[in-house]
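Q: coordinates only, sequence not included:
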């Protein structure tokens, strides 16, 4: 109920009126049943605007730090992410990755919509980067369709490192569902996982028109971090 109030009465209408997102392909999101929305990731606000334009609740797995901050700012951040329907996960790897997978599978097992970023992190320069295979494993284990989504122009509204967004129009292109049931039972095959991931990222590239770089975005961000100090 809290999520519905924030989306439809409080936050949602205000943000939609200010940023006036244009949307293509909204009809590709099914009215019911489990599905994965796999999006490129240009800005922090991607996780805000995609759920706002979809009629159903979209659950993203957000890093746990957003829910554990101290003081007024920490409380406000936690409330905001809860209102956005996001769930906290530990992204440190190992057993934490397994827990994240299980959390996502529970959302899908309950018939919900799960939002995922195949790149694993925000693009450092608006280009599209190599996908992580975790999204493929989740899709195959859950046996659900995956819908590619391209966020357009969000990096100009709120670039990495900024705290306040600029008022500019953004776009959202929702592609047709992709069925990977031909790989049923092969979620443990790393070659199949890479193939599914690459096919999905190719779909994102087609929708977004981004330049593709065949390395992980996280590696590029780590290399650039010392230069920004």
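A: That came through, no problem. Just so it is clear, the structure is predicted and the values come from calculations on it, not from any experiment.
Q: going forward, measure contacts between C-alpha atoms and count neighbours the same way
A: Noted.
Q: which residues in this structure form strands?
A: Along the chain, the segments classed as strands by DSSP state E run 22-24, 35-39, 58-63, 87-89, 113-116, 128-129, 146-152, 171-174, 212-213.
Q: and residue 7, which of those strands is closest to it?
A: strand 58-63 (11.2 Å; CA to CA).
Q: and the top helix by length along the chain with strand 35-39, angle?
A: Ordering each helix of the chain by length in residues (DSSP state H) puts helix 190-208 first. Counting by axes from the mean of the first three to the mean of the last three CA atoms, to 10 degrees, helix 190-208 lies at 70 degrees to strand 35-39.
Q: Just the buried positions in helix 190-208, please.
A: Buried residues in helix 190-208, defined by neighbour count with 16 or more other CA atoms under 10 Å: 192-194, 196-198, 200-205, 207-208.
Q: what's the answer for stretch 150-167, then?
A: Those would be 150, 151, 152, 153, 154, 155, 156, 157, 158, 159, for stretch 150-167 by 16+ other CA under 10 Å.
Q: Please compare the first structure with the one that follows:
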């Protein structure tokens, strides 16, 4: 219930005024059944606009810091991210990545929509970075199609490093679904998983117009 109230009553109207969001290619998202939405990641606002514009309920796997802050502020933050379709995952342990993938698999096995940013974190400078292979591992395990999502304009509405939102125009482009079924018989081979991941990132690169960097965004952030 809170998800739909968040979308249509509490936050949705504000997002429409601030971001004037539009979407194209929404027909590429299946109306039923498991599907993975894999997009570029410019800012935190990407997730909120995606939830607003896609008719189906979307679930993200988010870091548990969003859900564990103390006090009234922490409770409000926990409600906000839960209402936006995000579920917490502990990323501090050695098996954190596998735990996140297991959660994603369970979402898809229930016929849901799982959204993920293959770069693993927000772009530090607006460029598109090397994709991590988790999204493809889940796709090959579940057989779910992967729908590339390209968001533009959100970095102007919600600039990185600023707590203040600005008026702008957000656009979401939904690309044609990618079917990686041909890779499933060889899904245990790392080179195959890497090749499929690069195929996905190539679509995001071509559709977004962003400059591509063959490095992980997290490594770039750590080195800065």
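A: In hand now; what should we look at? The structure presented is a predicted model; accordingly, all values stated were derived computationally and were not measured.
Q: Grab the nearest non-local neighbour of residue 83 of the second structure.
A: In space, and not counting its chain neighbours, residue 83 of the second structure is closest to residue 3: 4.4 Å by CA to CA, 6 or more residues apart in numbering.
Q: Revised request: answer the last question for residue 28 of the first structure.
A: Among residues not flanking residue 28 of the first structure along the chain, residue 176 sits closest, at 5.6 Å (CA to CA, 6+ apart).
Q: Please identify the most buried of the strands of the first structure.
A: For the strands of the first structure, the largest average neighbour count (mean count of other CA atoms under 10 Å) is found in strand 128-129, namely a mean of 28.
Q: average distance between it and the second structure?
A: Here the mean offset of strand 128-129 of the first structure against the second structure after fitting is 0.3 Å, by mean CA distance after the TM-score superposition for the first structure.
Q: now that strand, how far from the chain's geometric center?
A: On the basis of CA atoms, centre = their mean, to the nearest Å, strand 128-129 of the first structure sits 14 Å off its chain's mean C-alpha point.
Q: which bit of the second structure covers that strand?
A: The aligned range for strand 128-129 of the first structure in the second structure is 128-129, by TM-score structural alignment.
Q: Now do the matching stretch: everything it contacts.
A: 40, 119, 123, 205, 210, 211, 212, 213, 214, 215, 216, 217 (CA atoms under 8 Å, 6 or more residues apart in numbering).
Q: what's the fourth one in contact with, if anything?
A: If I follow you right, that is residue 205 of the second structure. Counted by CA under 8 Å, 6+ apart, residue 205 of the second structure has contacts 128, 211, 212.
Q: Relative to residue 191 of the second structure, how far out is the last one?
A: Taking CA to CA, to the nearest Å as the measure, residue 212 of the second structure and residue 191 of the second structure are separated by 20 Å.
Q: re earlier: most neighbours out of the contacts of stretch 128-129 of the second structure, which is it?
A: With neighbours taken as other CA atoms under 10 Å, the top of the contacts of stretch 128-129 of the second structure is residue 40, carrying 29 neighbours.
Q: Would you confirm that it contacts residue 147?
A: No: Residue 40 of the second structure is not in contact with residue 147 according to CA atoms under 8 Å; the separation is 11.8 Å.
Q: Count the residues that sit near residue 77 of the second structure.
A: 18.
Q: how near is it to residue 127 of the second structure?
A: 28 Å.
Q: again, but for residue 143 of the second structure
A: For residue 143 of the second structure relative to residue 127 of the second structure (CA to CA), the value is 30 Å.
Q: and what of residue 212 of the second structure?
A: Relative to residue 127 of the second structure, residue 212 of the second structure is positioned 6 Å away (CA to CA).
Q: For the most centrally placed residue in the second structure, list the residues it contacts.
A: Centroid-nearest residue in the second structure, with CA atoms, centre = their mean: residue 116, separated by 3.3 Å. Taking CA under 8 Å, 6+ apart, we find residue 116 of the second structure in contact with 36, 37, 38, 39, 60, 61, 135.
Q: try 7 Å this time
A: 37, 38, 39, 60 (CA atoms under 7 Å, 6 or more residues apart in numbering).
Q: any chance of the buried residues of stretch 150-167 of the first structure in TSV, with distance to residue 27 of the first structure too?
A: Converted to TSV, these look like this (distance: CA to CA, whole Å):
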residue	distance to residue 27 of the first structure
150	15
151	16
152	18
153	21
154	22
155	25
156	27
157	26
158	27
159	29
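Q: Filter the residues you listed down to the ones in helices?
A: Per DSSP H, the subset of these in helices is 154, 155, 156, 157.
Q: Which parts of the second structure are helices?
A: Under DSSP H, the second structure gives helices at 2-5, 12-19, 45-53, 71-83, 96-109, 134-142, 154-157, 190-208, 217-223.
Q: and for the third one, what are the contacting residues?
A: So that's helix 45-53 of the second structure. Helix 45-53 of the second structure has contacts (CA under 7 Å, 6+ apart) with 7, 12, 23, 58, 84, 151, 154, 158.
Q: hmm, 6 Å instead?
A: For helix 45-53 of the second structure, the external contacting residues (CA atoms under 6 Å, 6 or more residues apart in numbering) are residue 7.
Q: now swap in the first one and tell me
A: For helix 2-5 of the second structure, contacts defined as CA under 6 Å, 6+ apart pick out 83, 84.
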